[in-house]
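> A predicted structure for the sequence below; I have some questions about it.
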Amino acid sequence: MPARFWLFFSARTVSVLGNAFGPIALAFGVLALPGTTPTTLGVVLAAQGVPQLGLLLLGGVVGDRFSRYRVLVSAELLSGTAYAGLAAMILTGWAPIVMLCAAAFVAGAASALLLPSLTGAVVETVPGDSLQKANGLLRLGTNSARISGVVAAGATVAWLGPGVALAFDAATYLVAAGLLSALRLPASVRANRRDLRGDLRVGWREFASRPWLWSTVAAAGVINAASTAALGVLGPVLARDRLGGAMAWSLVLAGYAAGMLVGVAVAIKFKPRRPLPVAILFTPALALPLLALGFVAPLPLVVLAAFGAGIAMDIFGVLWDTIMQTEVPADALSRVSSYEYLVSSSLKPAGALVAGHVAVQFGPAVGLLLFGGLMLLAAAGALAHPAVRHHPPRPHPGVQS
């Protein structure tokens, strides 16, 4: 692998290490504030999700128009600033809901800037025949970091408080920005474009012309909304009430991350003849931890269910990233990725808001069962689409490596 890949690898690993602290620290930090409820947490998470939806398309245009490593540096710096603000509020106890939502909004905007450029940046760091290996190695590093991060986050929240955990998260974004600032990606896929609407139209045409792409991404939108509701709101509430708090919840997330690590190890060598339908076959397993939590299974069984879901998640993820990178032209990849993220994230704020109300009205266990069933229906719907079910591997002739 080229040296620039390992620099990119290091930056992503550090960023994810700190980011693993975020969900646990934010959830338990908000829930510990005086007068807050699960609905409050849902509102804060929705505030983070809304700018992702509103700015993702712009992030895709920026990623295709400007140097991607500079875009990534800017996004990491913005994330560091947002989480530093959240840490300060939780640490001082001065945390008006409006200010929490404002900081979460900035974090969501940074994510909208970062996500579309990640897929394209990988294409620019390795030769085309090494993409699946590169995607696997990246997930291997980030999943290892995620395991360490969620375990350390649970301990940090339990012993030092969520504010300290959020401060650590903020610091890692700044370290990642420093590493990425040394990265120099080639500019071969850049074009001198100044027409924003034209850029968006091209990205939409590339996205909409591939039924296998938009049908899979539509199903992912439902699955991601259910995951946000479960892992962002309902799971932490149930963990606080019945499983033992932040440390128990961190073990569940660690099981998930450990499964992702195993999934990557499989996916690096796994080369099915028809990767897309095979990848979709793994997605029903994502509902396992939701169902285990909903039935209030013992903690070890919940962790085991999360482990199985993690394996499925990263087998799907590595195959999906490679399909995208080989079938979508490199000079449109950030824009197509922005439409992908927009559709797949479109229901996340609604999921967070609905989850808060469901937790209050019916209890978190009922909500987890409902959202787990929704995941299963979405996975079945994706596989039922002929464009997905019969999709063969067809490398795009215009891909640049």
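Okay, I see it.
> only C-alpha atoms for contact and neighbour calcs from this point on.
Noted.
> could you find the closest non-adjacent residue to the residue lying farthest from the centre of the chain?
Note on the chain: the largest C-alpha distance from the chain mean falls to Asn192, namely 30.6 Å (Cα atoms, centre = their mean). Spatial nearest neighbour of Asn192, chain neighbours left out: Arg65 (7.4 Å); criterion: Cα to Cα, 6 or more residues apart in numbering.
> try this one side by side with the last:
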Amino acid sequence: MNRGLAALGDRNFRWFFLARAITMVTGSMSSIALAFAVLQIDNDPVSLSLVLTAFTLANIVFVLFGGVVADRLPRALVIQTCYVIDILSLGTIAYLLFTDTATIPIVVALAAVNGASTAFVLPAMQGIIPQLTRPENLQQANAMLSFVRSAVTIGGPVIAGILVTTAGPAWAMVVQIVGWLVAIPILAMVKLPPPAGDGRFSLFADLRVGWSEFWSRSWLVVVVFAFMIMNAIHVGAWGVVGPYIAKNDDRLGIAGWGWVVSAEGVGVLLMTLVLMWFPMKRPLRLGMIGISLFAIPLTMLGVHPAVVLVAIAAFLAGAGAELFSTGWNVAMMENIPTEKLSRVSSYDMLGSFVVMPIGTLVYGWLITHADPAVVLTTSGILYAAIALVTLFVPSVWKMGRVEAATVRG
């Protein structure tokens, strides 16, 4: 089979890829549908922030428990069960919208249910991929999944906007529900051996094992702690200050910001194609260099926010982000025992995401008390410095690929 599509030669990966692609396509409009659903109920940004906060906090609270469950139970079954929960929670919101009986407190509660469900899905997704394909195909498998994700990130919001405008947010939710309904029986075609272990379940003992696996690897600890700060900068500087600049600086404008975000997505998409064919010999070294490129559009946004220049910089940053994403996934999957991968991934997710809400609040305050140009250029310098300083850690700089015969697990 063509090298770039070699992972499709594995039956289990084919079924998983099909199910995942369907849910990514139908789910690409979920954030827009939920946002406009909330604003349809109560046209108040505070209500929207409450719903999004409920989702995020539930995800953070349950992600470690999700990692334990995904290591102890069949991962495909965990994913299917969470899809059923998502169908019920999102279906309830859609029903309440159709009947004009939705209220913000109910939507907040259901968003929390959906966030908790996602906390189980993500570690299971991370842990299942090495079980689906041969070790030599791990990079291609991750790149293929990234290709679909980036493609729908570019086109999904456009389709969602049209559907929400013409039919309403409830119908966009129905589309996602259909995606989950289709994916559940497809995932049943994935046949994997039972999880390793003695069958005994102890939450705290399993969490200690996961923590030990996490803390024993310097490359893992250093990169996760770096992203604890980098993600806070990203979500604050890019997610809060970026739209503010777009709205208030005619050199960029709201339409221009759309082009910038799309250019970033195109960069991700094209890099996934490259990585499907060309192996990464030093996944972490390339990944951290790649992710540092985000400092370029961040700085450019502060110094000279012209559409073309920021879009070109965002394109480069998108390509660099995909270098990191695939390199990081390959490093994790090749160096962490498969039976512990979901738990270790949950610590990665917790560390990487826990400070993001603080980043949003901090930058919301900074933008009202300091010059946006100073805030963004300082953030760009800090972001690049944190990313590149990790390269001084020998295990990050020197890590190569694990031979197929010796992949952990």
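Received, thanks. Just so it is clear, the structure is predicted and the values come from calculations on it, not from any experiment.
> tm score of chain vs chain?
Put the two chains on top of each other and the TM-score (TM-score structural alignment, normalised by the length of structure 1) is 0.84; 398 aligned residues with a Cα RMSD of 3.4 Å.
> one step back: what lines up with the residue nearest to Asn192 of structure 1 in structure 2?
Here Arg65 of structure 1 is matched to Arg72 in structure 2, going by TM-score structural alignment.
> coming back round to it: mind checking the SS state of the counterpart of the residue farthest from the centre of structure 1 in structure 2?
Here Asn192 of structure 1 is matched to Gly199 in structure 2, going by TM-score structural alignment. Classification of Gly199 of structure 2 using DSSP: H, G, I helix; E, B strand; the rest coil returns coil.
> tell me how many other residues crowd Leu58 of structure 1.
18 (other Cα atoms under 10 Å).
> tell me the contacts of it?
Each residue near Leu58 of structure 1 by Cα atoms under 8 Å, 6 or more residues apart in numbering is listed here: Leu113, Ser338.
> tell me the SS of it?
Per three-state DSSP, the local secondary structure of Leu58 of structure 1 is helix.
> measure it to Ala208 of structure 1 for me?
18 Å (Cα to Cα, to the nearest Å).
> my guess is Gly398 of structure 1 meets Thr326, correct?
No. Taking contacts as Cα atoms under 8 Å, Gly398 of structure 1 lies outside contact range of Thr326: 9.0 Å.
> who has more neighbours out of these two?
Thr326 (24 against 12).
> need the counterpart of that one in structure 2.
In structure 2, Thr326 of structure 1 lands on Glu334 (TM-score structural alignment).
> how far away is that match from Pro135 of structure 2?
For Glu334 of structure 2, the distance to Pro135 of structure 2 - Cα to Cα - is 8 Å.
> mind listing the shared neighbours of those two?
Val407.
> so what's in contact with Gly398 and Thr326 of structure 1 at the same time?
If you check Gly398 of structure 1 and Thr326 against Cα under 8 Å, 6+ apart, no residue is contacted by both.
> correct me, but Val69 of structure 2 touches Phe120?
Yes. Here Val69 of structure 2 reaches Phe120: they are 7.5 Å apart, a contact under Cα under 8 Å.
> which residues do those two both contact?
With Cα under 8 Å, 6+ apart as the test, Val69 of structure 2 and Phe120 both reach Val78.
> settle it for me: which of those two has more neighbours?
Phe120 (27 against 21).
> quick one, what contacts the more buried one?
Phe120 of structure 2 touches Phe62, Val63, Phe65, Gly66, Gly67, Val69, Ala70, Val78, Ile79, Cys82, counting by Cα under 8 Å, 6+ apart.
> do Met349 of structure 2 as well
Met349 of structure 2 sits in contact with Val63, where contact means Cα under 8 Å, 6+ apart.
> what helix or strand is it located in?
helix 341-353 (DSSP states H and E).
> now the element after that helix, going C-ward?
That would be, after helix 341-353 of structure 2 and using DSSP H and E, helix 356-369.
> check the mean deviation of that following helix from structure 1.
Helix 356-369 of structure 2, aligned to structure 1 and superposed, deviates on average by 4.3 Å (mean Cα distance after the TM-score superposition for structure 1).
> next, the angle helix 356-369 makes with the next helix or strand after that helix.
Downstream of helix 356-369 of structure 2, the first helix or strand assigned by DSSP H and E is helix 372-389. Put simply, helix 372-389 of structure 2 runs at 150 degrees to helix 356-369, going by axes from the mean of the first three to the mean of the last three Cα atoms, to 10 degrees.
> which helices and strands does helix 372-389 of structure 2 pack with?
Here helix 372-389 of structure 2 touches helix 218-233, helix 283-292, helix 295-303, going by 3 or more Cα pairs under 8 Å, 6 or more residues apart in numbering; DSSP states H and E.
> repeat that with 10 Å
helix 218-233, helix 242-248, helix 283-292, helix 295-303, helix 356-369 (3 or more Cα pairs under 10 Å, 6 or more residues apart in numbering; DSSP states H and E).
> list the buried residues for the following helix or strand past that helix?
Sequence-wise, the next helix or strand downstream of helix 372-389 of structure 2 (DSSP H and E) is helix 394-398. By 16 or more other Cα atoms under 10 Å, the buried positions in helix 394-398 of structure 2 come out as Ser395, Val396, Trp397.
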